[in-house]
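In: Just a sequence and a predicted model for now, questions to come.
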Amino acid sequence: MKLKNQHIKNSDLIYKARNFAFEAHAKEEQRYGEHAYSKHLSDVFLHLISMGYSEPEYLATALLHDVLEDCPNVTRLEIKNLFGIDVLNNVIALTKLSNGEPNYALLNKFPVAKAVKIADSTANLGQGLLEKNSKSAKYIKRFPTYQQQLRIEGEYENLWNAMAERIIVYEALVLV
């Protein structure tokens, strides 16, 4: 797999998003298991890179994907002004509805957000493997719904397959 390294090297947007997201989540003292929440953001970011999605919009969205949901002092206007309307729309699409469910309509409208959602779920499953916790069971339970609501044949197949493989490993190692 060839990565488009020029996207990573040449994007101040990615570094700005990283710093902004890490700081916003640190202010909330949010944790990811035993780790600072920045580990989760890094896991999603690195998963996208490993799957070949290194364009700045994907990576900035990955880093910022939880800021509206988890950081009450972060505003939509702030994200728009700092990162642009496309990243803002992706982050809005990734923000759960008031009932705690994903916003499938917006995820389908914004494909970059959809890719980040799949990578986010895969990263959460990976953390569940490391911690041997049952929290990941909700991602396994939601996987058929995610596929039904979001999967389009030929779109992000490598991400869907990676998530399916992670589920198989999780079920084999954790649910025994």
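Out: That came in fine, so what should we check first? Numbers count the residues shown, from 1 in each chain.
In: C-alpha only now, for contacts and for neighbours.
Out: Will do.
In: Name the nearest residue to the most centrally placed residue in the chain, ignoring sequence neighbours.
Out: Nearest to the mean C-alpha position of the chain, counting by CA atoms, centre = their mean, stands residue 120 at 3.2 Å. Here the nearest residue to residue 120 in space, its sequence neighbours aside, is residue 44; by CA to CA, 6 or more residues apart in numbering that works out to 5.4 Å.
In: let's bring in a second one:
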Amino acid sequence: MDWVAQARALASEAHAGQQDKAGHPYIEHVARVAAAIRDDDMAKAAAWLHDVVEDCPQHAAQVLAFPAPIRDTVSLLSRHSAADANQYYARIRQHPLALKVKLADIADNAHPRRLLQLAPSVADRLRGKYTAALAALGGRIQPTAAADPAPSRLLQLMDAAQTLTALADEANVSARNGQDAPHPRRAALLKVRDIVLAELEAQMTPQTFVIWSDMYVQS
């Protein structure tokens, strides 16, 4: 049985007529998430189905026909599977297939091209949502007995990097006076920002760091 083809067919049926926040066919987002997953048919099938249970309840029963790894992954990806966000992300982080699909989902939703299509207030709200999700999912697993960095610690580092970047940009704008050389205050702020980024990169998995930095950090 080609479960990927079956999942694609069900997703196309379930999401028919739905649109994303920018007014595009919702199935385009689902297809991009599935396309981002390679060499793992169980995860790719789950990616096609990742929003069916939550967003298309009339089709949820059809997911039961799929193998357990796919069913379990899709179930975990539904917000209804957990009492709150902390439990939701904790469960996903402990499940390799669900984590793979969720990170591909966030990467597509958080892509700058997609966020630029939205109203600034909506884009800012979603950046905050995705930042919190990446902090919960993206702590690098330590090889020793040391605990993984807490999401709150990652959020503090993320906020510091974003603030330093914004201050550096403000310094550059306010100090423009025809000089070709970068303004000293901006250079200093970016230097400190880069130290924060290095610490953040050391504490996050590479994939989650890249997704987050694409949203926020500019040179």
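Out: Looks like it came in fine. Treat the numbers as computed from the prediction; the structure is a model and nothing was measured.
In: Structure 2: which residue goes with the residue nearest to the centre of structure 1?
Out: Here residue 120 of structure 1 is matched to residue 105 in structure 2, going by TM-score structural alignment.
In: Okay, and that match sits in which element?
Out: With secondary structure defined by DSSP states H and E, residue 105 of structure 2 is part of helix 96-109.
In: List the contacts of that helix.
Out: If you take CA atoms under 8 Å, 6 or more residues apart in numbering as the criterion, helix 96-109 of structure 2 is touched by 29, 32-34, 36-37, 42-44, 46-47, 50, 73-74, 76-77, 92-93, 114-115, 130, 137, 207-208, 211.
In: Now the buried members of those residues.
Out: 29, 32-34, 36-37, 42-44, 46-47, 50, 73-74, 76-77, 92-93, 115, 130, 137, 208, 211 (16 or more other CA atoms under 10 Å).
In: ok, back up a step: buried ones in the helix holding residue 105 of structure 2, by neighbour count?
Out: Buried, per 16+ other CA under 10 Å, within helix 96-109 of structure 2: 97-109.
In: which one of those sits closest to residue 165 of structure 2?
Out: Residue 165 of structure 2 has its nearest neighbour among the buried residues of helix 96-109 of structure 2 in residue 107, at 21.4 Å by CA to CA.
In: picking up where we left off before, with structure 1 overlaid, how far apart is the helix holding residue 105 of structure 2 on average?
Out: Comparison of helix 96-109 of structure 2 with structure 1 after fitting gives an average deviation of 1.3 Å (mean CA distance after the TM-score superposition for structure 1).
In: so how far is that helix from its chain's centroid?
Out: Centre-to-centre, helix 96-109 of structure 2 and its host chain are 7 Å apart (CA atoms, centre = their mean, to the nearest Å).
In: Just the helices from structure 1, written as ranges.
Out: With DSSP state H as the criterion, structure 1 has helices at 5-9, 12-27, 38-50, 56-64, 67-70, 76-83, 85-94, 104-109, 111-131, 137-150, 157-173.
In: Specify, as a residue range, where the shortest one falls in structure 2.
Out: Aligning helix 67-70 of structure 1 against structure 2 (TM-score structural alignment) gives residues 52-55.
In: Run through who's touching that stretch.
Out: By CA under 8 Å, 6+ apart, the surrounding residues in contact with stretch 52-55 of structure 2 are 11, 14-15, 59-60, 63, 74-75, 78-80.
In: buried set for that stretch?
Out: For stretch 52-55 of structure 2, burial by neighbour count (16+ other CA under 10 Å) applies to 52-54.
In: cool, and stretch 125-143 of structure 1?
Out: Across stretch 125-143 of structure 1, burial judged by 16+ other CA under 10 Å covers 125-129, 136-137, 139-140, 143.
In: for structure 2, what's the longest helix?
Out: Structure 2, longest helix under DSSP H: helix 151-174.
In: so what does that one touch, helix or strand wise?
Out: Secondary-structure packing of helix 151-174 of structure 2 (3 or more CA pairs under 8 Å, 6 or more residues apart in numbering; DSSP states H and E): helix 120-137, helix 184-203.
In: let's see 10 Å
Out: Helix 151-174 of structure 2 sits against helix 120-137, helix 184-203, helix 206-216, with contacts defined as 3 or more CA pairs under 10 Å, 6 or more residues apart in numbering; DSSP states H and E.
In: which residues are contacting stretch 136-149 of structure 1?
Out: For stretch 136-149 of structure 1, the surrounding residues in contact (CA atoms under 10 Å, 6 or more residues apart in numbering) are 101-105, 107-108, 114, 117-118, 121-129, 150-151, 160, 163-164, 166-168, 170-171, 174-175.
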